[in-house]
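K.L.:
coords please:
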Amino acid sequence: MTMAAVLAFGTTSAAAFAQDDPTSTPSAPTETSTSQPPTSESAPPPTNVPAPLPAQAQQQDSVVGILYADKNANRQQDPGEAIFDAEVTLFGGENSSSHYVTSDADGKFVFRGLAPGVYHPAYVLPDGWIVHHTKTTGDLITVTANATTALTARAERPYSEQLKVTATLDHDSYRLPASATITLTLTNTTNRRINGVQARCDRKESPEALGRGPGWNALRANGVTLEAGEQRTMRIVEEIPQAAAYGKGVVTLDCDFAPSASWNTDGPTVREHATVTGSTGGYAMVLGEDRNADSRIDGDEAVKDVQVVLLDPKIGGKVANGTSGADGKIEFNGLEAGEYRAVVLGSWAFTDPGQQQVRITPQGGSEYRFLKYAKPVELHGAVKFDKPRYESHETVRLDLIITNSGGQTAESVRLTGSFDSLEISDEQLGDVRMEGPGVRIPAGESRTFSLSGRIHEFADGKLTVQGAIDHIGRPISDLIEYNGEVEVVQTTGDITGVIYVDRNHNKQQDPGEGAADAVVEGNGGVPYSYLKTTTDAEGRYSFKDVPSGRYWIDYTLADGWMVHSDGAPRQIQVAPGPPAQVTARADRPYYEAIEATLTLDQAVYAIGDDAKITIKLRNKSDYVVSGIQAACNRVADTDQLGEPMSAGWGDLRRETSGVTLNPGEVKTVVATEKVPAGARWTSRVRVYCDFAPNVADEVDFVSGEDWASVPGGFGSLKGRLAHDKNGNHEADPGETLPAARILLMTDREYGAIVADTVSDSAGNVRFDQVPPGAYWAEIDGPWKLTGESDNHVDVSADRVVSRDFFVVPNPRAAPSPDQHDGGGTRGALAKTGASVLGLGVVAVLLVAFGFGARIAGRRRTS
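P.N.:
Sure thing, here's the model as predicted:
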């Protein structure tokens, strides 16, 4: 599959330095066929140095370079440091070809007549010398027509000779659930600084390995810097993965360390392991009929295609399931050691109830289970009302009776239909609610559920209650329904109300405060009704003979006045008899009185860090505002703070009476919370809160927010490019697009190109090591994506997003990126021509440019 390029900056001069060396551009080497290596006067001349061509036949020097071993680590070539007879290979170009030369006695090499394009150099050096990859520019070079690219390659000793790393685990064995404390000691054994030491753990991507947790963040991203001779000890706490208990029951730590560790693999390696218990990976159940009563299941006694479900004996939830093979065996892998209850589905059952009990040990094992024929579960539902007729405002009471007339116990019986016609809460339904664990109903028994609720809807004078019943093992085609019907008589009632504007803020209506000509709207009733009127000169209104039921009342006043909840429900109940009375107090919107700011104490955090949140509230008005509370992270994002609130939020918590602000008063609250693990997925942590009296029930509030970067996480995106000719939203054979370029950009119009790649012969594309965020995809060439939703891509850390990109012909093909005339950065970045660069580069560049921009532009709003 074609791999993607990320922010490569091609030029006519390149360098392959380690440790951020300055780029040097040597003069073109002089060709000679008589140069000798400095170590031997009698050595034969190098055979790979091409002889001079006649002037009319000479090709353009495409790449000229110098290769030297930096023996004194001064980052420049000195006498005696040239590397002779080293193999230098360039891969790439327009034809994805390879070209090979060797260096001469002065360490010089020449490539001629190369096709324009981006090339990747590789070196095979004597005596263990290595040209390391760099953190910021990689090692790609760009060849352009009628120009010469100069390349200086500095070799140094392997990082395994420059660094020493040791690692220990705090225990030799663990019992799940558990965490391991890893102690790392890194030592710089050289007399110079080493920048950006990173860890690359578990290159084999083993599920039982450590090295993925947030505690490793410092050794990802920019890495750590070690001064000459410095020794640094780090302690990392990481959760033992469940998979470590499977198979051999071992957790492993396998990491190598180097600057730019994704590319440089010659650094020191640590390998540790420990045993893990608490789960098993090898429990087998063999099912059959013991016809010869020898307490074994012989070959002809095995029963095939029997489905067995393992249940949690405490809550009854399904843990695992399997179907027996021709040998009657079902294997359950990866389950925690413990007690389970096995249930046979269909027309088979265990010969005795004791065989339902299953005990799985860390050592696994195998057991026989003997079967007999049994009548399957058969459920029926019936509805019984407590009286034959109701008025529409009354509470309906009923019994739902579920009976099992089958031959086996019904497991995890639940109701899958909702009571649309009645207002029945999940608390009443208990375990039989749709998301509940369900109940057991043995063969021949019934369960009765008594329910009550107000009528939500009825039709033609009838209330219908209906739904469906589910249980473990129910065939999809076997729909178990219940229904009941009862007569309903329509009733009506009245609503009267008054609205006043509380100009003196004493929370009571005074003369002259009636809100005239305010619009009042009501929604609700059974059947549903929409009501609308305006208030009279004294702010009064009424609705006569409206259907009984629950109504929500909304108000629209002139001059920005707003009706606040004051902690009272925003709904009323209408029934025959005295009118439902409503008093609504209006005052000024909260943004005129309250100013709120949120500030985080740092611009950058790591997962698990303490984030200090400073909340500052100011009363801008000339009256007291009381009962101010905070509601944070209402959308339940995993990268946000403030929900649940720590004790530091004090009276801003919703379970308190709130904060009171006198006119002009400023109050500051400081809360501390841990940066959540979910911040890794988006590379930032946020705090966003609304503030108002009774904020949970209020639609008027002021807001404050702030955010900070949490670097270290990366995600991947893969998919196919296709022209969906038949419109079935599938990438069918013959519809995929090979050799098409797709870009990821930070903004739809003028954003920077974060990554680009070219689809392979099957239309596949993939981006790896992409920082989390929202990006816009764009196709380069005579195609365009089919809609705005197809352009937008969200990337999260530690996840691979899979999606297909559907395109249609673009009658007016956009100019190529290097011709883009927009005012942003897209054109400049596209000119680099990067199409094959390893995606590890984006990790650093986006941190440097993206995170830096975030920090500079952090917002504190109110």
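
K.L.:
going forward, measure contacts between C-alpha atoms and count neighbours the same way
P.N.:
Fine.

K.L.:
what helix or strand is Val685 located in?
P.N.:
Val685 belongs to strand 684-693 when assigned by DSSP states H and E.

K.L.:
pretty sure Ile607 contacts Val710?
P.N.:
Yes. Taking contacts as CA atoms under 8 Å, Ile607 lies within contact range of Val710: 7.1 Å.

K.L.:
give me the common contacts of the two.
P.N.:
Ala679, Arg680 (CA atoms under 8 Å, 6 or more residues apart in numbering).

K.L.:
which helices and strands does the following helix or strand past the strand holding Val685 pack with?
P.N.:
The element immediately downstream of strand 684-693 (helix or strand, assigned by DSSP H and E) is strand 702-709. Helices and strands touching strand 702-709, by 3 or more CA pairs under 8 Å, 6 or more residues apart in numbering; DSSP states H and E, are strand 594-600, strand 684-693, helix 852-856.

K.L.:
and for comparison, fold this next one:
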Amino acid sequence: MLTRIAAVTTATALVMGGFFTGTASAGFPAADLEPVVTFDKADYDTADTVSVTFTVKNVGKKPADRVRISKDGGGSGFFPRSYGELGIGGPGVRIEAGAEYVAHFSAPVNRPLTADRLVFKGAVETSSLEPQLANNAFEATAGVTFGKGGAKVLVYGDTNRSDGFDDGEGVAGVGVHLFGPNNIAGGRDYEATTGPGGEARFTDIPTGVYRAYYTSDTGWLVPSEDAFTVVLNTDVDLVRKAARPLSDTLKATVAFDRDVYAAGDTVGITVTLTNTGDALPVVYAECSGMGSQSELYNTTDGWGPLKDGGSGVSLNAGETKVVQVTAPLPAGAAAVGFVTVGCAFGPGRSMGNGVPRSGDRAEVPGAVVDASGRVLLDHGFSTPGTPVAGVQLTLRARDTGEAVASTVSDETGRFAFTEVPVGYYKPEVAGPWQLAPNRWMEFRLVVGDMNVPAVYVLPAA
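P.N.:
Below you'll find the model as predicted:
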């Protein structure tokens, strides 16, 4: 009796956190899992879909509950998205004593891919008592070959609106960029340019999954390609319909009603939209910028139908429409010295490529600041600069080039400007000195947001 009680006590202590983690007394009836994994082929090309048969046998004398894959680390090239009921965190399955459970998993060859081998490895677990854990691990391998294939890309402009390619519609001069294979390590960018017929060809590129991107100076807009697969010894045909930008037929101008404003003013803006193409049932506006405190956004009621979230305006073929807008001057414009507005216009609330854009700028003078810094001889990015005395330094407005202030560096290389109108400036040096290349030296003289970089110089050539 005492021996039996001891055996039961030992088995109970070995069930921790719901899953068996230790060993039991010899001869104690329990589950015993034995996973077997096989690939459906001995070798795969990188473009193939890989399938495995996953069999878990219970060679023990008791049922195994909540059987799951407990880990799948250390593999190479084969990583299924899901293991179904067997997945980590899943409900698991019950396998009776002497029975087996069979599952099938598939996935493309994917990275990381080590030593040109597919490796699928891991282990299984059960919430039931299982004395023997040594045979719970599984591992299977298969070979990978890196075959070659090709791709033929046709870019056309549907000028006759047939919704298909017709002779003479090929678009030349479009840069085609194939990036991949992105399912294996070492993917890169393959480039070609469409010829007179709109075709670009790629030959002898590794098989696998690619994405295509397009660039063009011709104005044509070509949507990026969803993932596609280059297969062994075959040319994949890709046909992409290019579109002319809306800005070809919809013209927009945005203009302030004055060149100069003062703090507290109400700003007037004239928006002019001219449509030389087909009728546009609705045109929306999106007015934004880089986040500066001097920018105007179309968020106030004075924008009327062009307010963000507003109804927009319609434009018939050949119609010009003028919208008068009023808006309060941004509170931060006086601290920067100017106010800007920049808008895009299109048939959707989210503006894509090719829509017309327009903007304007007006001055908001009055605020002045003092600024100081140092002139340094440039010794390269890894070595601190040394002060330079007697350098004639002039500040020029970034956008107009107008000179607004001048000074000379002292014996410690320091310079100072007083009562400079707020704004953005670039430095200019004279005499035996020139500005060092590859250095960012723009002065941001804004109330509460000053940035005065060191001015790096080199002897003039």
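
K.L.:
tell me which of the helices and strands packed on strand 702-709 of structure 1 sits most buried.
P.N.:
Ranked by mean neighbour count, these are led by strand 684-693 with a mean of 24 (mean count of other CA atoms under 10 Å).

K.L.:
chain neighbours aside, what residue packs nearest to Ala606 of structure 1?
P.N.:
Of all residues not flanking Ala606 of structure 1 in the chain, Val710 sits nearest, at 5.5 Å (CA to CA, 6 or more residues apart in numbering).

K.L.:
structure 2: which residue goes with the one you found?
P.N.:
For Val710 of structure 1, the aligned position in structure 2 is occupied by Val364, per TM-score structural alignment.

K.L.:
measure Tyr591 of structure 1 to Val659 of structure 1 for me?
P.N.:
16 Å (CA to CA, to the nearest Å).

K.L.:
wait, the match of Val710 of structure 1 sits on Gly337?
P.N.:
Yes. Using CA under 8 Å as the test, Val364 of structure 2 is close enough to Gly337 to be in contact (4.7 Å).

K.L.:
relative to strand 702-709, how tilted is the strand holding Val685 of structure 1?
P.N.:
In terms of direction (axes from the mean of the first three to the mean of the last three CA atoms, to 10 degrees), strand 684-693 of structure 1 departs from strand 702-709 by 170 degrees.

K.L.:
can you name the residues in contact with strand 684-693 of structure 1?
P.N.:
Outside strand 684-693 of structure 1, the residues within contact range by CA under 8 Å, 6+ apart are 566, 590, 596, 598, 626-633, 639-642, 658, 675-676, 679, 698, 700-711.

K.L.:
mind telling me what Arg188 of structure 2 corresponds to in structure 1?
P.N.:
Aligned counterpart of Arg188 of structure 2 in structure 1: Tyr528 (TM-score structural alignment).

K.L.:
any idea how far that match lies from Ser392 of structure 1?
P.N.:
When Tyr528 of structure 1 is compared with Ser392 of structure 1 (using CA to CA), they lie 12 Å apart.

K.L.:
which of the two has more neighbours?
P.N.:
Set Tyr528 of structure 1 next to Ser392 and count neighbours by other CA atoms under 10 Å: Ser392 wins out with 27 against 16.

K.L.:
kind regards, and thank you for your time.
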